[in-house]
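>>> Next one to model:
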Amino acid sequence: MRSLAFAHPEPQRPRSRIWPVFIPFAGCPGRCVFCAQHIQTGCAQTGLDRVLETVEADLTRAHELGRGPYELAFFGGTFTALPEGYPERFLALSDTFRKLGLITKTRCSTRPDRVTIPMLKELGARGLHMVELGVQSFDTTALDVSGRGYTADQVHRACDAVRAAGMELGIQLMPGLPGDHDDVFRQDVRETCAIGPDNTRLYPCLVLRGTELEQWWREGRYAPWDLERTRIELTCGVGELWAAGVPVIRMGVAPEEKLQPEIVAGPWHPALGQSVRARVLLEHVKARIAELGRAPRRLEVPFRHSGEIFGHARELVDEYARIGLDRESIRMVDRKRFSLC
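You can find the predicted model right below:
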């Protein structure tokens, strides 16, 4: 009986533990209509000197306890637009702990209109390894309506600048922005695949309390994606990104304790990433069945993917049954590859 072995569709990438440092709103030239970083990160806006002190104390403690190594990551603000001297101070602190073996790499998030090649080369010389650009979309209309303040051309120039500076590149997309129209997200995915970043994050747009977007939603001027559309769109998008070799390292905002009560509308789910990953895997299995050329009799799944195969709360059990794989014909094995027979 002919069998077909295949790998998981997700691109392989080095695993690292992230030590996040949140600097909400710091360096931002304004506030986008959807933005509530203090809610999204779970951290209140704090003076940068205080952030430096806290990070140094926490890293010192981690080193004393023999923890790590970690990749230090600055999120929540516009790192490259921090007041003069602060990017250098943060990177000097990172370098201190890199020499101690606690920190391996340093990354930051920033805006596409706040980077230049000379600036990035200087920061790279001080120890910055990766820049994640808060692109949100390559669609100029969506960017304009959302108050981002830059164009698609500036996004492309920023991606080129990061590469030209010799750094790793991350792209953050926000499906369902105000100004969204048919095919925007899918075109954003195609643009991202063409650029080929080292990773991407997908944050479906939410309506958070206290934002301008909340007012638009209440006035009927904005309608967020529902959860089912979000799952469908992300499944297609992640499948394309994985096929292009682009890892997706985050889907949806993290389930911070204070976040959920502040979401007034939008496609938030605590296991969105798990649900989407499982659906992409299901589509991959369907494609392999087509290659097999007949109805499947058994699917063998590596143990490491046993929690993913049926999705969140086993939501895909019936979907597998429809393609001829009921629960009795799917078994876990101590191997690295899947197998259909």
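>>> make it CA atoms for all contacts and neighbour counts henceforth
Noted.
>>> Quickly find the element holding residue 331.
strand 330-333 (DSSP states H and E).
>>> Give me the next element, helix or strand, following that strand.
Using DSSP H and E, the helix or strand that follows strand 330-333 in sequence is strand 338-340.
>>> elements contacting that following strand?
Judged by 3 or more C-alpha pairs under 8 Å, 6 or more residues apart in numbering; DSSP states H and E, strand 338-340 is in contact with strand 4-6, helix 272-292, strand 299-302.
>>> Once you drop chain neighbours, what's closest to residue 162?
On the basis of C-alpha to C-alpha, 6 or more residues apart in numbering, the spatially nearest residue to residue 162 that is not a chain neighbour turns out to be residue 169, at 6.4 Å.
>>> Please apply the same query to residue 252.
Spatial nearest neighbour of residue 252, excluding adjacent residues (C-alpha to C-alpha, 6+ apart): residue 203 at 4.5 Å.
>>> Could I get the full set of helices for the stretch 201-341 of the chain?
212-218, 227-243, 272-292, 317-322 (DSSP state H, counting those that start in this stretch).
>>> Of these, which is nearest residue 190?
Ranking these by their distance to residue 190 (criterion: C-alpha to C-alpha) puts helix 227-243 first, at 7.9 Å.
>>> Check which helices and strands that closest one is in contact with.
Secondary-structure packing of helix 227-243 (3+ C-alpha pairs under 8 Å, 6+ apart): helix 184-195, strand 248-251, helix 272-292.
>>> The same query, at a cut-off of 10 Å, please.
Where contact means 3 or more C-alpha pairs under 10 Å, 6 or more residues apart in numbering; DSSP states H and E, helix 227-243 is packed against helix 184-195, strand 199-202, strand 248-251, helix 272-292.
>>> Out of the ones you listed, which is the most enclosed?
strand 199-202 (a mean of 22; mean count of other C-alpha atoms under 10 Å).
>>> JSON lines for the helices and strands packed on helix 227-243, including distance to residue 88?
Putting the helices and strands packed on helix 227-243 into JSON lines (distance: least, C-alpha to C-alpha, whole Å) gives the following:
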{"stretch": "helix 184-195", "distance to residue 88": "29"}
{"stretch": "strand 199-202", "distance to residue 88": "25"}
{"stretch": "strand 248-251", "distance to residue 88": "27"}
{"stretch": "helix 272-292", "distance to residue 88": "34"}
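>>> Looking at the ones you listed, which is nearest to residue 127?
strand 199-202 (19.3 Å).
>>> so what does the closest one touch, helix or strand wise?
Here strand 199-202 touches strand 130-136, strand 168-173, helix 184-195, helix 227-243, strand 248-251, going by 3+ C-alpha pairs under 10 Å, 6+ apart.
>>> Could you point out which of those sits nearest residue 293?
Across those, closest to residue 293 is helix 227-243 (C-alpha to C-alpha), at 21.8 Å.
>>> this one as well, want them side by side:
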Amino acid sequence: MFCAQDVQTGLSACIDAAAPASVAPVLSASSLAGLLRRAHDNLKNRHALGQPPAELAFYGGTFTAMPLPEQTACLDLAQKALERGWIHSFRCSTRPDCVDAVVLDRLRAAGCGCVELGVQSFADDALVASKRGYDGATALRACAYVKEAGLTLGVQLLPGMPGHTPDDFLRDVPLALAAGADMLRFYPCLVLEGTALARMWRQGLYSPWGLKDTLDCLAQGWLLAQKARVPVIRMGLAPEASLDAALLAGPVDPALGSRVMGRALLLAVRQHLEQLAVASDADAPPVLQALCAPSSCQGYIWGMRGELRAAWANLGLPPDGLIFDPACGQTLRLTVTA
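Next up is the predicted model:
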């Protein structure tokens, strides 16, 4: 409905990850054979150059819904590469309604280490509005299948899809974490030319989230994941010239991830100050006098072009109150006054 894999991946022939399982893939057998030959040669060359084993990934479609001959060809490549020490494992992406115990056992036997599920949301209303073809219970069951198979679970969420609200997203993240997600991806919904969603948008039947609301909502979701020690490994689609050309509307930003993380750190500190105020029964939150942050935060803590400096100042942080110190590890250290 809303997925255009050709413009997202830069390939003109690929499989539609958002399509129902009954939809035949548009990648021809000859195209697949060519891709697998190139992958084989690249892995062989890496090994010859002394590079360490890689992780092979089958992305850009509903892997487990591919016709069996094409799927078997992919698994054969993975098994041979694994036997020769070219890779240490492989991963794939698929839909929640296209996995079960038998399918996952086959993947694991071929060397699969991780399955990423394009859950998009666990909210039934949003799944119906987006014509996903499954419900939240199916998505949760798929997560359980992956974990029971002993595989690493990735969950991809699509905030802002038709019928989806910020409250839905802030329920989706805890549900994914509770289901055992080892990693998350946040892909804010975009309107791309050539999709059913583009037709809905032109008819006034769909409006994407605004960028500010998206940043604020994703910041809350990212913080929830960090508290659970689960990484968000991607926020937003990877830049592609074809994607830029096809984009009609939606919250796209080349600095999306860093802007989200900057807001999340600000939110974490604000919440901590509010908790201190409650604990001390004070009328107002304490004033932030100094903040020691890991060096890794240096690129985004102030926000894009300093957009968060005023918000930090409102918490009391003086211009010279921020210190970046590798000794902080991965934690923030606050100095506050009542």
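>>> Mind telling me the TM-score for this superposition?
Laid over one another, the chains give 0.85 as their TM-score (TM-score structural alignment, normalised by the length of structure 2), with 309 aligned residues with a C-alpha RMSD of 1.9 Å.
>>> For the helices of the stretch 201-341 of structure 1, please prepare CSV with the additional fields distance to residue 184 of structure 1.
Converted to CSV, those look like this (distance: least, C-alpha to C-alpha, whole Å):
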stretch, distance to residue 184 of structure 1
helix 212-218, 19
helix 227-243, 11
helix 272-292, 19
helix 317-322, 28
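>>> ok, the residue nearest in space to the middle of structure 1 - contacts?
With distances taken as C-alpha atoms, centre = their mean, residue 201 lies nearest the centre of structure 1, 1.8 Å away. Residues counted as contacts of residue 201 of structure 1 (C-alpha atoms under 10 Å, 6 or more residues apart in numbering) are 132-134, 136, 170-174, 247-253.
>>> ok, now how distant is the residue nearest to residue 58 of structure 2 when sequence neighbours are not counted from residue 154 of structure 2?
In this structure, residue 58 of structure 2 finds its nearest non-sequential neighbour in residue 92, 4.6 Å apart by C-alpha to C-alpha, 6+ apart. Remark: distance between residue 92 of structure 2 and residue 154 of structure 2 (C-alpha to C-alpha, to the nearest Å) = 10 Å.
>>> any residues in contact with both of the two?
Jointly contacting residue 92 of structure 2 and residue 154 under the rule C-alpha under 10 Å, 6+ apart are 114-117.
>>> Residue 274 of structure 1 contacts residue 307, doesn't it?
Yes: under the criterion of C-alpha atoms under 10 Å, residue 274 of structure 1 makes contact with residue 307 at 9.1 Å.
>>> Quickly list what's touching both of those two.
Common contacts of residue 274 of structure 1 and residue 307 (C-alpha under 10 Å, 6+ apart): residue 313.
>>> In terms of helices and strands, where is the residue mapped onto residue 78 of structure 2 from structure 1?
Counting by TM-score structural alignment, residue 78 of structure 2 corresponds to residue 94 in structure 1. If you go by DSSP H and E, residue 94 of structure 1 is part of helix 86-99.
>>> superposed on structure 2, where does that helix end up, distance-wise?
Following the fit onto structure 2, the mean deviation recorded for helix 86-99 of structure 1 is 2.9 Å by mean C-alpha distance after the TM-score superposition for structure 1.
>>> I'd like the next helix or strand past that helix.
Where DSSP H and E defines the elements, the next helix or strand beyond helix 86-99 of structure 1 is strand 103-110.
>>> Where in structure 2 does that following strand fall?
For strand 103-110 of structure 1, the aligned range in structure 2 is residues 87-94, judged by TM-score structural alignment.
>>> number of nearby residues for residue 221 of structure 1?
Neighbour count of residue 221 of structure 1, defined by other C-alpha atoms under 10 Å: 11.
>>> got a list of what the counterpart of it in structure 2 touches?
With TM-score structural alignment as the criterion, residue 221 of structure 1 lines up with residue 205 in structure 2. By C-alpha under 10 Å, 6+ apart, the contact set of residue 205 of structure 2 is 162, 197-199.
>>> Check residue 189 of structure 2 too.
With C-alpha under 10 Å, 6+ apart, residue 189 of structure 2 has these contacts: 2-3, 120, 157-162, 164, 197, 208-209, 214, 236-237, 249-252.
>>> could you flag which of these are buried?
Buried by 16 or more other C-alpha atoms under 10 Å: 2-3, 120, 157-162, 164, 197, 208-209, 214, 236-237, 249-252, out of the contacts of residue 189 of structure 2.
>>> I'd like to know which of the residues you listed are part of strands.
Among those, DSSP state E puts 120, 157, 249 in strands.
>>> give me the element the residue opposite residue 138 of structure 2 in structure 1 once aligned is part of.
Superposed on structure 1 with TM-score structural alignment, residue 138 of structure 2 falls opposite residue 154. Assessed by DSSP H and E, residue 154 of structure 1 sits inside helix 152-164.
>>> which other helices and strands contact that helix?
Here helix 152-164 of structure 1 touches helix 117-125, strand 130-136, helix 140-145, strand 168-173, helix 184-195, going by 3+ C-alpha pairs under 10 Å, 6+ apart.
>>> Could you check which residue of structure 2 pairs with residue 74 of structure 1?
Superposed on structure 2 with TM-score structural alignment, residue 74 of structure 1 falls opposite residue 58.
>>> got a list of what that match touches?
74-75, 78, 90-94, 115.
>>> want to throw the residues you listed into TSV with neighbour count?
Supplementary listing: the contacts of residue 58 of structure 2 in TSV, determined by neighbours: other C-alpha atoms under 10 Å:
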residue	neighbour count
74	18
75	20
78	28
90	23
91	23
92	21
93	22
94	24
115	27
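>>> mind putting the residues you listed in TSV, distance to residue 279 of structure 2 included?
Converted to TSV, these look like this (distance: C-alpha to C-alpha, whole Å):
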residue	distance to residue 279 of structure 2
74	57
75	56
78	55
90	48
91	46
92	47
93	45
94	46
115	43
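>>> Closest one to residue 277 of structure 2 out of those residues, please.
Closest approach between the contacts of residue 58 of structure 2 and residue 277 of structure 2, by C-alpha to C-alpha: residue 115, at 43.2 Å.
>>> what's the counterpart of residue 294 of structure 2 in structure 1?
By TM-score structural alignment, residue 294 of structure 2 lines up with residue 302.
>>> do residue 10 of structure 2 as well
Aligning on TM-score structural alignment places residue 10 of structure 2 opposite residue 42 in structure 1.
>>> Identify the residue spatially nearest to its match, adjacent ones excluded.
Nearest non-adjacent residue to residue 42 of structure 1, counting by C-alpha to C-alpha, 6+ apart: residue 256, 6.1 Å away.
>>> Repeat that for residue 329 of structure 2.
Nearest one to residue 329 of structure 2, counting by C-alpha to C-alpha, 6+ apart, is residue 294 at 5.9 Å.
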